[in-house]
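Peer 1: Have a look at this prediction, sequence included:
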Amino acid sequence: MNLKPLITLLAIVNPLAIVPFFIHYTMGFSRAQRRRTVLISATTAFLVIAVSAVAGLQILDFFGISLASFQVGGGMLLLISALSMLNAQPAEAKATRDEVDDAAGRASIAVVPLTIPLLTGPATMSTVVIYADQAQTFWQHAALVGYGLVVAAATWVCFTLAEPIARVLGKTGINVMTRLMGLILAALAVEVMASGLVRLFPALGAA
């Protein structure tokens, strides 16, 4: 079984790095409200990955986008995310301060921006679509959807244990973990871009 897609997804989503955001957004929530937020976030993360795995290629065909071009663009997006992580910033953190403040005042922030875009954004979707193209059998596609369950489970665990994790690791520990995952993601991003460039320019492969 190829675990590279799972490793890549875990590196991008990296729910551990989103723990401080989760604590901030759910400050003042009751225990029941926090549990509901955790459940919705984990479920939404799974749905984003599952839909991208099942229908992502069809969406590309609809817009007339070649997978090679998508690989290069997606690889660049992954590399940008990796650079953010190397600076100890979450890979998908794209929300502005106004959005953060507005979200904190809503009854539920589980979907936006906590899950989209902080947990699963364009880089996550691009990665799943690229690996979906490489899947040749039903079981390989099913494995991608299954990896979505693993990511959802990791999200559920990290958010459920958010306060103990934050206390044990501290800001420095979370930053170190984020940087390590960023380094792994940077290497994977280069592989994705190289594969797309070889498809676009076959002469590169011959060289």
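Peer 2: Perfect, thanks for sending it.

Peer 1: CA only for contacts and neighbour counts going forward, please
Peer 2: Noted.

Peer 1: Which is the succeeding secondary structure element to the helix or strand encompassing residue 47?
Peer 2: According to DSSP states H and E, residue 47 maps onto helix 31-63. For helix 31-63, the following helix or strand on the C-terminal side (DSSP H and E) is helix 67-86.

Peer 1: which residues touch that next one?
Peer 2: For helix 67-86, contacts defined as Cα atoms under 8 Å, 6 or more residues apart in numbering pick out 12, 60, 90-92, 122-123, 126-127, 130, 133, 178-183, 185-186, 189-197, 199-200.

Peer 1: just the buried members of those?
Peer 2: Buried members of the contacts of helix 67-86, scored by 16 or more other Cα atoms under 10 Å, are 12, 90-92, 123, 126-127, 130, 178-183, 185-186, 189-190, 192-197, 199-200.

Peer 1: among the residues you listed, which are in helices?
Peer 2: 12, 123, 126-127, 130, 178-183, 185-186, 189-190, 192-197, 199-200 (DSSP state H).

Peer 1: Got another one to weigh against that:
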Amino acid sequence: MNMELREIFSAFTRIDFKEIITASMVLFAVIDIIGSIPIILDLRKKVGHIQSEKASIVAALLMIVFLFLGKEILTLIGIDVNSFAVAGSFIIFFLAIEMILGIQLYKDDEPETAAVVPLAFPLIAGAGTMTTLLSLRAEFFPINIVIAILINIIFVYVVLKSSGIIERFLGKQGINVIRKIFGVILLAIAVKLFAANIKGLFL
């Protein structure tokens, strides 16, 4: 019991607001829930109801589980975190290019229903998000990434609940501007992630 308490206390002493803010911004850009508003609106029109609470909870659980078990899965198949982080930096790089240039290099099929599967996965917790989580794990303490995940999930829930209002307020042009701004931030983070982990491949 004392050991568990010490571990919990140790985790909380590693809370770093700078890491939380950085990780939150990276996940916000990768999840791109603002850019997904047109898809969300289309889903709402097709089925009449978005399962906001369920989708948010499932997405959060998927991300947290993958954050902690993803490394073990990689170890099992013989891939180190540095290699995965470098690979992740390329994915983040291409996501950023998509956002900045407004092109589609690759995209998941548009979901046909508003069930948990298309919303929680792959719309919220997609392949890019999962890769990014393990890339962040190579740089930041897990507690800070978990907090960043929860911050983003709260924001995702708010967007899902009020997507129509947000679209009317920002307009298509406003959504595009936000995507491009975060695309540039994401591009810079991809370069930093690559530079920080490429050295580990040759040690």
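Peer 2: On my side now, so go ahead. Since the model is a prediction, treat every value here as computed from it, not as a measurement.

Peer 1: still on that earlier bit, which elements pack onto the helix holding residue 47 of the first structure?
Peer 2: Secondary-structure packing of helix 31-63 of the first structure (3 or more Cα pairs under 8 Å, 6 or more residues apart in numbering; DSSP states H and E): helix 122-134, helix 138-160.

Peer 1: Select, out of these, the one closest to residue 34 of the first structure.
Peer 2: For residue 34 of the first structure, the closest of those is helix 138-160, at 8.4 Å, according to Cα to Cα.

Peer 1: Give me the angle between that closest one and helix 122-134.
Peer 2: Helix 138-160 of the first structure and helix 122-134 meet at an angle of 160 degrees, taking axes from the mean of the first three to the mean of the last three Cα atoms, to 10 degrees as the criterion.

Peer 1: buried sites along helix 138-160 of the first structure?
Peer 2: By neighbour count on 16+ other Cα under 10 Å, the buried set for helix 138-160 of the first structure is 140-156, 158-160.

Peer 1: again with stretch 52-59 of the first structure
Peer 2: Under the neighbour-count rule (16+ other Cα under 10 Å), stretch 52-59 of the first structure has 52, 53, 54, 56, 57 buried.

Peer 1: Can I get those in a markdown table including distance to residue 68 of the first structure?
Peer 2: Compiled in a markdown table, the buried residues of stretch 52-59 of the first structure are given as follows (distance: Cα to Cα, whole Å):
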| residue | distance to residue 68 of the first structure |
| --- | --- |
| 52 | 17 |
| 53 | 17 |
| 54 | 19 |
| 56 | 14 |
| 57 | 12 |
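
Peer 1: Distance to residue 100 of the first structure added to the helices and strands packed on helix 31-63 of the first structure, as CSV?
Peer 2: Listed next are those as CSV, based on distance: least, Cα to Cα, whole Å:
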stretch, distance to residue 100 of the first structure
helix 122-134, 19
helix 138-160, 18
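
Peer 1: so which of the ones you listed comes closest to residue 17 of the first structure?
Peer 2: Proximity to residue 17 of the first structure, assessed across those by Cα to Cα, is greatest for helix 138-160 (9.3 Å).

Peer 1: Just name whatever secondary elements the closest one is in contact with.
Peer 2: For helix 138-160 of the first structure, the elements it packs on are helix 4-13, helix 15-25, helix 31-63, helix 122-134, judged by 3+ Cα pairs under 8 Å, 6+ apart.

Peer 1: Among those, single out whichever gets nearest to residue 206 of the first structure.
Peer 2: Among these, the nearest to residue 206 of the first structure by Cα to Cα is helix 122-134 (21.1 Å).

Peer 1: mean per-residue distance, that closest one to the second structure?
Peer 2: Compared with the second structure after the fit, helix 122-134 of the first structure shows a mean deviation of 2.0 Å (mean Cα distance after the TM-score superposition for the first structure).

Peer 1: Can you list the helices and strands that that helix packs against?
Peer 2: Counting by 3+ Cα pairs under 8 Å, 6+ apart, helix 122-134 of the first structure packs on helix 4-13, helix 31-63, helix 67-86, helix 138-160.

Peer 1: ok, now with 10 Å
Peer 2: Counting contacts by 3 or more Cα pairs under 10 Å, 6 or more residues apart in numbering; DSSP states H and E, helix 122-134 of the first structure packs against helix 4-13, helix 31-63, helix 67-86, helix 138-160, helix 162-200.

Peer 1: Next, the angle helix 67-86 makes with it.
Peer 2: Using the same axes, to 10 degrees, the direction of helix 122-134 of the first structure lies 140 degrees away from that of helix 67-86.

Peer 1: just the angle between helix 122-134 of the first structure and helix 162-200, please?
Peer 2: Using the same axes, to 10 degrees: helix 122-134 of the first structure against helix 162-200 is 50 degrees.

Peer 1: Distance from helix 122-134 of the first structure to the middle of the chain?
Peer 2: Remark: helix 122-134 of the first structure is offset 10 Å from the chain centroid, using Cα atoms, centre = their mean, to the nearest Å.

Peer 1: so what corresponds to residue 5 of the first structure in the second structure?
Peer 2: Here residue 5 of the first structure is matched to residue 23 in the second structure, going by TM-score structural alignment.

Peer 1: so who does its match touch?
Peer 2: 17, 29, 132-133, 136-137, 139-140, 144-149, 152 (Cα atoms under 10 Å, 6 or more residues apart in numbering).

Peer 1: Could you do residue 125 of the first structure as well?
Peer 2: By Cα under 10 Å, 6+ apart, the contact set of residue 125 of the first structure is 9, 48, 49, 50, 51, 52, 53, 56, 74.

Peer 1: can you tell me how far the fourth one sits from residue 140 of the first structure?
Peer 2: When Cα to Cα, to the nearest Å is applied, the distance between residue 50 of the first structure and residue 140 of the first structure equals 13 Å.
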